[in-house]
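Engineer: Okay, predicted coordinates and the sequence, questions at the end:
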Amino acid sequence: LVRSFQVGEISRRTFLRRTTAALGSVAAANVLLAACSPVLDPSMMTPNPVVDEEATANQPALGEMSTSNGVVSGMVAYPDPDGEELTGHLAYPEGDGAHPGIIVIQEWWGLNDHIKDVANRFAAAGYVALAPDLYKGQVATEPDEARKLVMELDMAEAVNEIQAAIDYLLAQENVAGDKAGIVGFCMGGRLVLMTGLASDDVGAAVAYYGSPLTPEE
């Protein structure tokens, strides 16, 4: 249902009707609808571009951290196993002390403001959160482009990049423990399951409506 809605095969009304029947709750269906919908600015009078070029161009400089409501956040860079640069949104509580670490995996839209906000909310709750940018700066706002981006994504390579994010996170002085939690949504839900299977550094994994692993996996 989620995929059919996101690629435009079914309408919003049909999605709500079917998910309400499946979940037995209108409230739960609306939560799922909100989570699977792109974050759009309701004040915009014209459609958003397929790829949000402005969001890409206006990304904060790497290492430029800001503080708001007790949370420090910003984009950081770290290496993959081959030494290539990867980036992600890092958020942590202001002040001293060590905190548990958690990886936040994007939906198929990319590392948009919604996923950054999820990481920030984890930080406000006392975690050091890192959301890796698996699309290398690209952010989709329409289902067709999101589908193209996810089909171009090498899932096995994405797991390797998530492991690099875990390695970076666990190396931070303000991260406690030798394992990280990981949470993901839609496409990110499946990547959570794949990473949890592949990594010894994952202490807890939570997948929100991600496709299940195969019996072989």
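Structural biologist: Nice, I can see it. Being a predicted model, the structure only gives us computed values, none of them experimental. Residues are numbered from 1 along each chain as shown.
Engineer: going forward, measure contacts between C-alpha atoms and count neighbours the same way
Structural biologist: Fine.
Engineer: so what's the spatially most central residue of the chain closest to, chain neighbours aside?
Structural biologist: To find the centre residue of the chain, average its C-alpha atoms and take the closest one (CA atoms, centre = their mean): that gives Gln106, at 1.9 Å. Nearest in space to Gln106, with sequence neighbours left out and distances taken as CA to CA, 6 or more residues apart in numbering, is Gly188 at 5.3 Å.
Engineer: next up, a second structure to put side by side with the first:
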Amino acid sequence: MSTSRITSFRPTRRSLILGAAALATPAMLSPDTAFAQEAEPALDPRFVGETVSFPAKRWTMKGWLVRTRSGGRRPGVLVLPDQRGSTPSFRNIARRLAAEGFVAFVPDLGAPFGLEGGGDDARIAIAKLTTAEVVQLFDASLDTLARQQDCNGSVGGLGYIWGGSFVLQLAMATPSKLKCGVAYYTLPPSPDKAQTIKVPMQFHYAEQDARTGPVIDAFEKQLIGHSKVYEQYIYDGVGASFANETMTRAFNREATELAWERTIAFFRKTLATA
């Protein structure tokens, strides 16, 4: 049975929650490995998906936008990909977000290099970008999503490991634009940078992740000490990539479904009030 430890919006209150409840939400893919076999299903006819081109400093960027056909202006979620660009796994996550009522947008960091759709060639090209350049590209992507006709301008960010680190970067650099962020198994920022986080954040960590385990408690104390609005979940008995269905040894369905439910609830709560 998977369990998770919680730090809630009341940061002084800790509790233990069992994660074995049967949840109706489908499992969420976490595209954080280059070894996953990725498949992209046909788009559900209830939704509209399209490639959007937009300028970003000296580059021409592209991203994949998906939304419901039912109309109306909705909150947006920027899905930040990893170093391989906009792979099918990230577009599948965007589909799930659209099914939950959000306008989802996946920027393709391979597009400026003519390497759309992600993959190892895109990873090599993207690795040449500096941190500042990646932030610029994601910042332009954030602006593009917020301007979409179907988006109401209230936008959150979602990322895993590398992509999650840039959710944090945007949260620190563009608090007037990014209304909230969700990061999975991402190393926390340094204590001095943690103080600059001004938007609600939700973090998902794996107890058996050797990278993040030693620093999670210190990060929590830093956030509590500065009265930050955040949620932090530590999933007991699982390792990093626990939400990646394609990694059978790491995948944990109970933790994945619980994390997805929390992610959606967080976006609904924070984007509705942003």
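Structural biologist: That came through, no problem. Please read these numbers as outputs of a predicted model, since none were measured by experiment.
Engineer: Check the contact between the residue nearest to Gln106 of the first structure and Leu111; I expect there is one.
Structural biologist: No. Applying CA atoms under 8 Å as the test, Gly188 of the first structure and Leu111 come out as separate, 10.9 Å apart.
Engineer: circling back: is it true that the residue nearest to Gln106 of the first structure lies in a helix?
Structural biologist: Yes. With DSSP: H, G, I helix; E, B strand; the rest coil as the criterion, Gly188 of the first structure is part of a helix.
Engineer: What lines up with it in the second structure?
Structural biologist: Superposed on the second structure with TM-score structural alignment, Gly188 of the first structure falls opposite Gly163.
Engineer: list the contacts for that match?
Structural biologist: Applying CA atoms under 8 Å, 6 or more residues apart in numbering, one finds that Gly163 of the second structure lies in contact with Leu80, Pro81, Asp82, Gln83, Ala183.
Engineer: same thing but at 6 Å, please
Structural biologist: Residues counted as contacts of Gly163 of the second structure (CA atoms under 6 Å, 6 or more residues apart in numbering) are Leu80, Pro81, Asp82.
Engineer: sec struct for the last one, please.
Structural biologist: In this case it means Asp82 of the second structure. When states are read from three-state DSSP, the local structure at Asp82 of the second structure comes out as coil.
Engineer: That one -> the first structure?
Structural biologist: The alignment partner of Asp82 of the second structure in the first structure, by TM-score structural alignment, is Glu107.
Engineer: wait, its match sits on Gly184?
Structural biologist: No. Taking contacts as CA atoms under 6 Å, Glu107 of the first structure lies outside contact range of Gly184: 7.3 Å.
Engineer: Asp82 of the second structure and Asp108 of the second structure, how far apart?
Structural biologist: Using CA to CA, to the nearest Å, we find Asp82 of the second structure at a distance of 10 Å from Asp108 of the second structure.
Engineer: Show me which of the two is the more surrounded one.
Structural biologist: For Asp82 of the second structure against Asp108, the residue with the higher neighbour count under other CA atoms under 10 Å is Asp108, and the figures read 29 against 26.
Engineer: Contact partners for that one?
Structural biologist: Applying CA under 6 Å, 6+ apart to Asp108 of the second structure gives the contacts Lys62, Gly63, Gly85, Ser86.
Engineer: So which of those belong to strands?
Structural biologist: Using DSSP state E, Lys62, Gly63 are the members of those that sit in strands.
Engineer: quick one: which of the contacts of Asp108 of the second structure is nearest Thr256 of the second structure?
Structural biologist: Compare each of those with Thr256 of the second structure using CA to CA and the shortest gap goes to Ser86, at 21.3 Å.
Engineer: The closest one and Gly118 touch, don't they?
Structural biologist: Yes. Here Ser86 of the second structure reaches Gly118: they are 4.9 Å apart, a contact under CA under 6 Å.
Engineer: Between those two, which is the more surrounded one?
Structural biologist: The residue with the greater number of neighbours, taking Ser86 of the second structure and Gly118 and applying other CA under 10 Å, is Ser86; the counts read 28 against 22.
Engineer: what are the ranges of the helices in the stretch 1-150 of the second structure?
Structural biologist: Defined through DSSP state H, counting those that start in this stretch, the helices belonging to the stretch 1-150 of the second structure, from first to last, are 88-99, 120-126, 131-147.
Engineer: Have a look at how far, on average, the first one is from the first structure.
Structural biologist: Relative to the matching residues in the first structure, helix 88-99 of the second structure has an average distance of 0.7 Å after the fit, by mean CA distance after the TM-score superposition for the first structure.
Engineer: Any buried residues in stretch 114-125 of the first structure, and which?
Structural biologist: His114, Ile115, Lys116, Val118, Ala119, Asn120, Arg121, Phe122, Ala123, Ala124 (16 or more other CA atoms under 10 Å).
Engineer: Next, find the distance separating the fifth one from Val2 of the first structure.
Structural biologist: Computed with CA to CA, the distance linking Ala119 of the first structure and Val2 of the first structure is 23 Å.
Engineer: And the first one, by the same measure?
Structural biologist: Look at His114 of the first structure and Val2 of the first structure: by CA to CA, they are 18 Å apart.
Engineer: same check, this time on the third one
Structural biologist: Using CA to CA, one gets 21 Å for the distance from Lys116 of the first structure to Val2 of the first structure.
Engineer: Please apply the same query to the second one.
Structural biologist: Applying CA to CA, one obtains 18 Å for the distance of Ile115 of the first structure from Val2 of the first structure.
Engineer: got it, and the fourth one?
Structural biologist: Counting by CA to CA, the separation of Val118 of the first structure from Val2 of the first structure is 20 Å.
Engineer: same thing with the last one?
Structural biologist: Separation of Ala124 of the first structure from Val2 of the first structure (CA to CA): 29 Å.
Engineer: show me the residues around Gln6 of the first structure that make contact.
Structural biologist: Pro143.
Engineer: Please apply the same query to Trp109 of the first structure.
Structural biologist: Taking CA under 6 Å, 6+ apart, we find Trp109 of the first structure in contact with Val139, Ala140, Ala146.
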